[in-house]
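>>> Pasting the sequence and the predicted model now:
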Amino acid sequence: MKNRLLLLLLLLGTFAHAQSEISKTKLTELKAQVEKEAAKYKDSLAKAGGSFSQPLDIEYKTDVYRIEKLADKKIKIDYSTAGMSNAIYELNSDYDKLLNKYYGILLKKLSIKDQEKLKVTQRNWLKFRDSEIELIGIIAKEEYSGGGTIQSNIRASRISDLTKNRLIEIKEHLNQFLD
């Protein structure tokens, strides 16, 4: 009898703390929490001075902090394989938005002639990214990877890393400018 009661209590505890999908209301709450945390982070960067004292550096670091913190909070709520993959794919989408933002800033800093070179380079990177995503999908197949549900997380993470790395490259180009 005691064993059954203990088992029942353990099961109830497990279900009470089980992962759950993120509702729109919860997502709004998470975004509000992240905004507060990002504001504090931004203030700490501004106060720290040094290499983070440039407004664009502070903005960039805060932008990245914001989207990564939101992804982290989403994963803590829905830590199922599908939940983690969704959070990572959404993180990739957010990296892509930041990539477009900082690409636009870099584009405006260049002469018209040099803007064309950046546009060609970015189009080439997009072709590379799409080709690499295809390869990532192929390698994630069961016949090569051994399969398993974790492959969706690995695939999502690798795709997200592609976009994040390009964002970092664009920001490094921006770092070359003396403002």
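Yep, that arrived.
>>> can we go C-alpha only for contacts and neighbour counts from here?
Fine.
>>> how far away is the residue most central in space within the chain from K40?
Geometric centre of the chain, nearest residue: L91, 3.1 Å, by C-alpha atoms, centre = their mean. Remark: distance between L91 and K40 (C-alpha to C-alpha, to the nearest Å) = 21 Å.
>>> and if you look at R166?
Noted for R166: a distance of 27 Å to K40, by C-alpha to C-alpha.
>>> And here is the other one:
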Amino acid sequence: MMVNRTITAPILGLALLAAASGVADAQDDGTECSRNAETTAEMQSCADEALAQVDSQLNDIYDAIIQRLDSDGADRLRRAQRAWIAFRDAECRFQGLAAEGGSMNPVIVTECLASLTARRFDDLEAYLNCEEGDVSCVPLAPLE
């Protein structure tokens, strides 16, 4: 199959520009690191730092919830978390597709991982802040 390179190159260029601008927007979180990043290596370092921070927060809240679940609930959360991690990783590899093989790909993927991990943190945090009687919440044992 023959591809018309005069059409493909501009489309790929636009896709890379859109992906890079999405990363720039995601990194504009007010941290000194992201505001001062000028090179791809610096952007990657900022992305790695953001991911490590939010991943640590996610692990802390996950552990807090596990401690408040019975064994069946804990097993269900473990299975859900494993499935979520597989989804997150696949989704971020997909989001980096436009920059596959380029220097921005790891930045895009890492920023995506940080963003989705932050969303998962918010979801898990909501379980700890359910109002009594909310049947959409996970039943957690009361704190002792």
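That came through fine. Since the model is a prediction, treat every value here as computed from it, not as a measurement.
>>> coming back round to it: host element of the closest residue to the residue nearest to the centre of the first structure other than its chain neighbours?
Closest residue to L91 of the first structure apart from its sequence neighbours, by C-alpha to C-alpha, 6 or more residues apart in numbering: A71 at 6.1 Å. Assigned by DSSP states H and E, A71 of the first structure falls within helix 55-77.
>>> I66 of the second structure too?
Using DSSP H and E, I66 of the second structure falls within helix 40-67.
>>> following that helix, which helix or strand shows up next?
Once helix 40-67 of the second structure ends, the next helix or strand along the chain (criterion: DSSP H and E) is helix 71-95.
>>> Which strands or helices does that next one pack on?
Judged by 3 or more C-alpha pairs under 8 Å, 6 or more residues apart in numbering; DSSP states H and E, the packing partners of helix 71-95 of the second structure are helix 40-67, helix 105-128.
>>> looking at those, which is buried most?
Of all those, helix 105-128 carries the top mean neighbour count, a mean of 20, counting by mean count of other C-alpha atoms under 10 Å.
>>> average gap between that one and the first structure?
Once fitted to the first structure, helix 105-128 of the second structure is off its aligned match by 1.9 Å on average (mean C-alpha distance after the TM-score superposition for the first structure).
>>> That helix vs helix 40-67, what angle?
Angle between the axes of helix 105-128 of the second structure and helix 40-67 is 20 degrees (criterion: axes from the mean of the first three to the mean of the last three C-alpha atoms, to 10 degrees).
>>> How far off centre is helix 105-128 of the second structure?
For helix 105-128 of the second structure, the separation from the chain centroid amounts to 3 Å (computed by C-alpha atoms, centre = their mean, to the nearest Å).
>>> List the contacts of the residue lying closest to K42 of the first structure once chain neighbours are set aside.
Leaving aside its sequence neighbours, K42 of the first structure sits nearest to T62 (C-alpha to C-alpha, 6+ apart; 5.8 Å). Contacts for T62 of the first structure (C-alpha atoms under 8 Å, 6 or more residues apart in numbering) come out as 38-39, 41-42.
>>> Filter those down to the ones in helices?
Mapping these onto helices (DSSP state H) picks out 38-39, 41-42.
>>> Out of the residues you listed, which comes closest to I170 of the first structure?
I170 of the first structure has its nearest neighbour among these in K42, at 20.8 Å by C-alpha to C-alpha.
>>> need the contact list for the closest one.
Shown in contact with K42 of the first structure (C-alpha under 8 Å, 6+ apart): 58-59, 61-62.
>>> What's D63 of the first structure aligned with over in the second structure?
For D63 of the first structure, the aligned position in the second structure is a gap, per TM-score structural alignment.
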